[in-house]
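In: Sequence plus the predicted model coming up.
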Amino acid sequence: MIHVPRFITGPFKPNSLFLEDAEYGRALDALVKAVSDVLITSPDGGRIFLGRRKVHPQPDWWYMGGRAKPGETPQQAAARVMRRELGLQLAPARFEVIGSYSMIWAMREQPPAEHGTADISTVHHLVIQPEEEAAVQIDEKEYAESRWFHPEEVLKGEFHPILKQALRDLQAKTTYKALQQAVQQGDEDSRLATLARAFVAAAQESMLPAERGVMQVDFDEASRKYAVTLQEES
């Protein structure tokens, strides 16, 4: 339903380069960085795995994820980040794109912290199996804790609106895949109509926030509470 096409023009070769914090901070002032984030679920979709980050730009419950490197596909970046943050060796093909999101943050880890940062995030869906769940080794430098949540806990609780948006988008994609499978199997028209209505309802729920405008998010770190207001796009 959603994917990230890739076009390589000319004989591109990535150059490995490490930036010290001061230099990286200057780059963040000038550039929008690309990140690959991962929404992890159990096989039945009834649980969502999140980590509580220690540092800005999002010192709260969040995806596993991080910056993409030049030359990587979003899926390759996601697989690399999973090795670093969870200790899991996973094939890039297992990461299914949910959507692309524009994120602007008032704070960042690198000084000057108050200059903030701007990201374009490709969020992926990853299903992990019980044996993989048992092998998870969370990166304690990045995350204070990690745990599983029920989807409704995230949708109705104190979580960043982007997490909720990605979850709604995943639900819409899941209903679309069920409809697609039913069409391919030649299911009865009544079954197709039911699935089509479910998909339209999920898609409308998913698109509603974006259609209203820009979400202004205020986060109180002390209470870990979110306040969201909608602004018209200028």
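Out: Thanks, I have it.
In: From now on I want contacts and neighbour counts done on CA atoms only, so please keep to that.
Out: Fine.
In: Next one: Gly27 from Lys33, what distance?
Out: You called it Gly, but residue 27 is Ala. Going from Ala27 to Lys33 by Cα to Cα, to the nearest Å gives 9 Å.
In: again with Tyr176
Out: When distances are taken as Cα to Cα, Tyr176 and Lys33 turn out to be 30 Å apart.
In: same question, Leu39
Out: Taking Cα to Cα as the measure, Leu39 falls 19 Å from Lys33.
In: who has more neighbours, those two?
Out: Here Leu39 and Lys33 are compared on neighbour count by other Cα atoms under 10 Å; more neighbours surround Leu39, at 24 against 15.
In: Assign the more buried one to helix, strand or coil.
Out: At Leu39, secondary structure determined by DSSP: H, G, I helix; E, B strand; the rest coil is strand.
In: next one: Asp119
Out: Counting by three-state DSSP, the backbone at Asp119 sits in strand.
In: so how far is Leu28 from it?
Out: As it turns out, when the distance is counted by Cα to Cα, Asp119 lies 10 Å from Leu28.
In: likewise Arg53?
Out: 20 Å.
In: If you count surrounding residues, which of those two has more?
Out: With other Cα under 10 Å as the criterion, Arg53 and Leu28 differ in neighbour count, and Arg53 comes out ahead with 22 against 18.
In: hang on, that one packs against Gly66?
Out: No - Arg53 is not in contact with Gly66 according to Cα atoms under 8 Å; the separation is 11.9 Å.
In: quick one, helices of the protein?
Out: Remark: helices of the chain, listed N- to C-terminal, are 21-30, 74-86, 130-135, 151-156, 161-185, 189-212; assignment by DSSP state H.
In: helices or strands next to the first one in the packing?
Out: In this structure, helix 21-30 makes packing contacts with strand 117-127, judged by 3 or more Cα pairs under 8 Å, 6 or more residues apart in numbering; DSSP states H and E.
In: Tell me how many other residues crowd Leu192.
Out: The number of residues near Leu192, taken as other Cα under 10 Å, comes to 18.
In: I figured it was touching Gln184, is that so?
Out: No - Leu192 sits out of contact with Gln184 when judged by Cα under 8 Å, with a separation of 10.6 Å.
In: What separation do you get for the residue nearest to Phe49 when sequence neighbours are not counted and Ala196?
Out: By the measure of Cα to Cα, 6 or more residues apart in numbering, the closest residue to Phe49 outside its immediate chain neighbours is Trp148, 4.4 Å from it. Per Cα to Cα, Trp148 is found 30 Å from Ala196.
In: okay, pairing it with this:
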Amino acid sequence: MDKIVILTGAGISAESGLGTFRDEGGLWSQHRIEDVATPEGFARDPALVQGFYNARRVQAAQAKPNAAHAALARLQRGWPGEVVIVTQNVDALHEAGGATDVLHMHGTLAGALCGACGHRWPAPDEMKVAEPCPACARPTARPDVVWFGEMPYFMDEIFAHLSQAALFAAIGTSGQVYPAAGFVEEALMGGAHCVELSLEPSAVASRFHEQREGRATETVPAWVDEVLARVE
């Protein structure tokens, strides 16, 4: 059966109360991106960066999955072929909503990473500056999130899925952050039908065959209903 590949961005979690770095008044608006989301920023002020991600971790742990997350999990269960969910989000709302095997290309707030040996482990609620790695004991623990200037995770696997997709959907993405913004081109080259679902057209909206504008909690369940109707 045909493979479906879905890319999700911050827009799908916004209705669960998790803001994007373009929102006014949220955590991101209080800091410059280069100070809290780059390796250089972490090197300059690790206390600032750890504090920022500690706050994001608490916020994400309190958030609940919404109807859009639940709909994609329902699509995974109901579609006879493979449904691959790739997310730019570092929350765990897809999994909380019932999705499985989600590819977190930008890492996860729930994880810690050793900057020295690469060991990964579950992050404590509050990571401290110079926190030791449980594997090598060096004081180089950091959030297991991909910062600007770093290579996202699972890229070979993601590109392989895109080349095999019959249907590609981008949900709640801005189309401004690469390499994710280029996924539609990869899917098109593989012959996929491409659909964008977002509050407003993304920066790469013209590359999609169709666009659905509106709140993710409304557009995504309706789209999933249409896709699953093909099975019946």
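Out: Arrived safely. Please read all numbers here as calculations on a predicted model, not as lab measurements.
In: Got a TM-score for the pair?
Out: The pair, once superposed, lands on a TM-score of 0.25 when counted by TM-score structural alignment, normalised by the length of structure 2; 106 aligned residues with a Cα RMSD of 6.4 Å.
In: before we move on, the earlier item: name the residues contacting each of Asp119 and Leu28 of structure 1.
Out: Taking Cα atoms under 8 Å, 6 or more residues apart in numbering as the contact criterion, Asp119 of structure 1 and Leu28 have no common neighbours.
In: Hmm, Tyr226 of structure 1 is touching Gln216, no?
Out: No - with contact defined as Cα under 8 Å, Tyr226 of structure 1 and Gln216 do not form a contacting pair (10.2 Å).
In: check which helix or strand covers Pro143 of structure 2.
Out: Element membership for Pro143 of structure 2, per DSSP states H and E: strand 141-145.
In: Could you provide the helices of structure 1 in TSV, with additional columns for distance to Asp220 of structure 1?
Out: Supplementary listing: those in TSV, determined by distance: least, Cα to Cα, whole Å:
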stretch	distance to Asp220 of structure 1
helix 21-30	24
helix 74-86	26
helix 130-135	31
helix 151-156	18
helix 161-185	14
helix 189-212	22
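In: and Trp62 of structure 1, which of those helices is closest to it?
Out: Of all the helices of structure 1, it is helix 161-185 that lies closest to Trp62 of structure 1, at 7.3 Å by Cα to Cα.
In: between the closest one and helix 189-212, how many degrees?
Out: Put simply, helix 161-185 of structure 1 runs at 150 degrees to helix 189-212, going by axes from the mean of the first three to the mean of the last three Cα atoms, to 10 degrees.
In: Kindly provide the distance from Tyr24 of structure 1 to Ala30 of structure 1.
Out: Distance, Tyr24 of structure 1 to Ala30 of structure 1, by Cα to Cα: 10 Å.
In: The two: which is more packed in?
Out: Tyr24 (14 against 11).
In: now for the helices of structure 1, which one comes closest to Met103 of structure 1?
Out: Between these, helix 161-185 lies closest to Met103 of structure 1; by Cα to Cα that is 8.5 Å.
In: Can you pull out the residues in contact with the closest one?
Out: Counting contacts by Cα under 8 Å, 6+ apart, the residues outside helix 161-185 of structure 1 that touch it are 1, 39, 62-63, 98-99, 101, 123, 125, 151, 154-155, 191-192, 195-196, 198-199, 202-203, 205-206, 217, 228.
In: can you pull the buried residues of that helix?
Out: The neighbour-count check on helix 161-185 of structure 1 (16 or more other Cα atoms under 10 Å) flags 161, 163-176, 178-179, 182 as buried.
In: quick revisit: does the residue nearest to Phe49 of structure 1 touch Ile48 like I think?
Out: Yes - contact between Trp148 of structure 1 and Ile48 holds when scored by Cα under 8 Å: they sit 5.2 Å apart.
In: With neighbour numbers in mind, choose between those two.
Out: Ranked by neighbour count (other Cα under 10 Å), Trp148 of structure 1 and Ile48 place Ile48 first, with 20 against 14.
In: you'd agree the more buried one is up against Glu153?
Out: No - contact between Ile48 of structure 1 and Glu153 fails when scored by Cα under 8 Å: they sit 9.6 Å apart.
In: so what does the longest helix belonging to structure 2 touch, helix or strand wise?
Out: Taking DSSP H as the assignment, the helix of structure 2 that covers the most residues is helix 46-62. Using 3+ Cα pairs under 8 Å, 6+ apart, the elements in contact with helix 46-62 of structure 2 are helix 33-36, helix 39-44, strand 107-114, strand 141-145.
In: For those, please prepare a markdown table with the additional fields distance to Val86 of structure 2 and mean neighbour count.
Out: Shown next, in a markdown table, are these (distance: least, Cα to Cα, whole Å; neighbours: other Cα atoms under 10 Å):
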| stretch | distance to Val86 of structure 2 | mean neighbour count |
| --- | --- | --- |
| helix 33-36 | 23 | 17 |
| helix 39-44 | 23 | 15 |
| strand 107-114 | 11 | 21 |
| strand 141-145 | 15 | 25 |
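In: which stretch among these comes nearest Ala216 of structure 2?
Out: Taking Cα to Cα, strand 107-114 is the member of the helices and strands packed on helix 46-62 of structure 2 nearest to Ala216 of structure 2, at 21.5 Å.
In: could you give the angle of the closest one to helix 46-62?
Out: Using the same axes, to 10 degrees, one finds that strand 107-114 of structure 2 and helix 46-62 are set 140 degrees apart in direction.
In: Strand 107-114 of structure 2 to strand 141-145, inter-axis angle?
Out: 150 degrees.
In: Tell me the helices and strands packed up against strand 107-114 of structure 2.
Out: With contacts defined as 3+ Cα pairs under 8 Å, 6+ apart, the secondary structure elements packing on strand 107-114 of structure 2 are helix 46-62, strand 120-122, strand 141-145.
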